[in-house]
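Asks: only geometry, no sequence info:
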């Protein structure tokens, strides 16, 4: 088990860490490209950019040729993800109980995500997790991962030092953001990217399930 002493603030990524939303993200991105008359990107290509801010993610996929195309693609993606797509996006089993248990223990909790503010607010309300988080940041509000901006702003808002902060995520974007911000990181291997890739960035550990993550955080 990793050494997790002296953690004042735990920051969670959202998609792929707390919520199983990969299927809807992939389908919504492919639908947005189809709406624009572009060939939909392969599922693997979309999974590769999950975790980035929406603008940064779309620009890494082939088919966007102008600022107008980018704006329209963002609008189409959000329409599909937030309105028309019905693929379920459940929390991973045990995620809600973990967040609630950490909060009840007095842990400061935050979210740093590539989701839009509207998307995160919808998810927080639908899952009932909003009351347990002390602060949240979305990529559209500051720099996208792996830039450390989201973590810097969260730590400033909550008055916590990097040495007392832990970032938890399922992509190398999360782990690199943590490195860039000077904070410790835990990876989860049940999300978007495989554990072998995550371990290359030397996190404190890589949890294969919410149950193991809970064991590490609540012991």
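Replies: Perfect, I can see it now. Quick caveat: nothing in here was measured; it's all calculated off a predicted structure.
Asks: only C-alpha atoms for contact and neighbour calcs from this point on.
Replies: Fine.
Asks: Give me the distance between residue 172 and residue 183.
Replies: Separation of residue 172 from residue 183 (CA to CA, to the nearest Å): 14 Å.
Asks: now residue 108
Replies: Residue 108 is 15 Å from residue 183, by CA to CA.
Asks: what's the answer for residue 140, then?
Replies: Counting by CA to CA - residue 140 and residue 183 are separated by 22 Å.
Asks: So the two - more neighbours on which side?
Replies: Neighbours per residue, other CA atoms under 10 Å: of residue 140 and residue 183, the larger number sits with residue 183, 20 against 15.
Asks: what sits against the more buried one?
Replies: 162, 163, 164, 165, 166, 167 (CA atoms under 8 Å, 6 or more residues apart in numbering).
Asks: Ignoring the adjacent residues along the chain, who's closest to it?
Replies: Closest residue in space to residue 183, ignoring its immediate chain neighbours: residue 162 at 4.9 Å, by CA to CA, 6 or more residues apart in numbering.
Asks: Included below, for side-by-side comparison, is a second structure:
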């Protein structure tokens, strides 16, 4: 039986973290005395490792300033989690698709720009650990769009590129997938716009979990045929 591996991004793909990430970014920039970014600026860097994202947003800032914003973001993110008005819910349909794919014999991995601490928190908060066979994050080596995390998922689970699909909402996810020579499925409900995902290399972009399910199972049928 042929193996089939789905590698998942989390923020903006499985978990709706848009409000939380923007609030933490505003907190960090304000605390460090920088002009606060609007959501359109923030959404374009989601998927990168945190320090790389801040460097991208503040190209003229010196290393000390970058470090301050980095630390303030981490502090603010933890503090904001205690605000009952700010949540990181699962997208409707996410858990059902994960459950069905595991039951149908898919291997499941994670490639996220989160830190290991942030990844562990979100997996525990939503009881997601049981759905994934392996997971790789920004602390484990080169971040997106470098293919490192996708390659580590494949190496860990003994899969080849032609057996692997990457699912994500950011341009960096699609670029990472293409760099790893795996199938790239974009979703339009997170941080990236459909046209941006296509331009970044997505083979297809889906607009709801019903469409994503069809796309994934079509890929899986092709792999196992």
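Replies: Cool, the structure landed. In this text the structure is predicted, and so the values were computed from the model without any measurement.
Asks: Drop the TM-score for these two in here.
Replies: Overlay of the two chains. TM-score (TM-score structural alignment, normalised by the length of the first structure): 0.91; 214 aligned residues with a CA RMSD of 1.7 Å.
Asks: My guess is the residue nearest to residue 183 of the first structure contacts residue 155. True?
Replies: Yes: counting by CA atoms under 8 Å, residue 155 is a contact partner of residue 162 of the first structure at 7.3 Å.
Asks: Residue 147 of the first structure: how many residues sit nearby?
Replies: Counted with other CA under 10 Å, the neighbours of residue 147 of the first structure add up to 19.
Asks: how near is the counterpart of it in the second structure to residue 113 of the second structure?
Replies: Alignment note: residue 147 of the first structure maps to residue 146 in the second structure; criterion TM-score structural alignment. Going from residue 146 of the second structure to residue 113 of the second structure by CA to CA gives 11 Å.
Asks: Equivalent analysis for residue 53 of the second structure, please.
Replies: Applying CA to CA to residue 53 of the second structure and residue 113 of the second structure gives a distance of 10 Å.
Asks: Find residues that contact each of these two.
Replies: Shared contacts of residue 53 of the second structure and residue 113 (CA under 8 Å, 6+ apart): residue 46.
Asks: Between those two, tell me which one has more neighbours.
Replies: residue 113 (28 against 18).
Asks: which element is the more buried one on?
Replies: According to DSSP states H and E, residue 113 of the second structure maps onto no helix or strand at all.
Asks: do the same with residue 120 of the first structure
Replies: Residue 120 of the first structure belongs to helix 117-127 when assigned by DSSP H and E.
Asks: Quick one: average offset of that helix versus the second structure, please.
Replies: Once the two models are superposed, helix 117-127 of the first structure sits on average 0.7 Å from its counterpart in the second structure (mean CA distance after the TM-score superposition for the first structure).
Asks: mean per-residue distance, whichever helix or strand comes after that helix to the second structure?
Replies: Once helix 117-127 of the first structure ends, the next helix or strand along the chain (criterion: DSSP H and E) is strand 135-138. Once fitted to the second structure, strand 135-138 of the first structure is off its aligned match by 0.7 Å on average (mean CA distance after the TM-score superposition for the first structure).
Asks: What helices and strands are in contact with strand 135-138 of the first structure?
Replies: On a contact count with 3 or more CA pairs under 8 Å, 6 or more residues apart in numbering; DSSP states H and E, strand 135-138 of the first structure meets strand 108-113, helix 117-127, helix 149-158.
Asks: Out of the ones you listed, flag the one nearest residue 69 of the first structure.
Replies: helix 117-127 (21.1 Å; CA to CA).
Asks: Provide the contact partners of the closest one at residue level.
Replies: With CA under 8 Å, 6+ apart, helix 117-127 of the first structure has contacts from 82, 91, 130, 137, 138, 140, 141.
Asks: what about the residue lying closest to the last one once chain neighbours are set aside, neighbour count?
Replies: Take residue 141 of the first structure and drop its neighbours on the chain: the residue closest to it by CA to CA, 6+ apart is residue 117, 8.0 Å away. The tally of other residues near residue 117 of the first structure (other CA under 10 Å) stands at 16.
Asks: Now which residue in the second structure aligns to residue 117 of the first structure?
Replies: When the second structure is aligned by TM-score structural alignment, residue 117 of the first structure is paired with residue 116.
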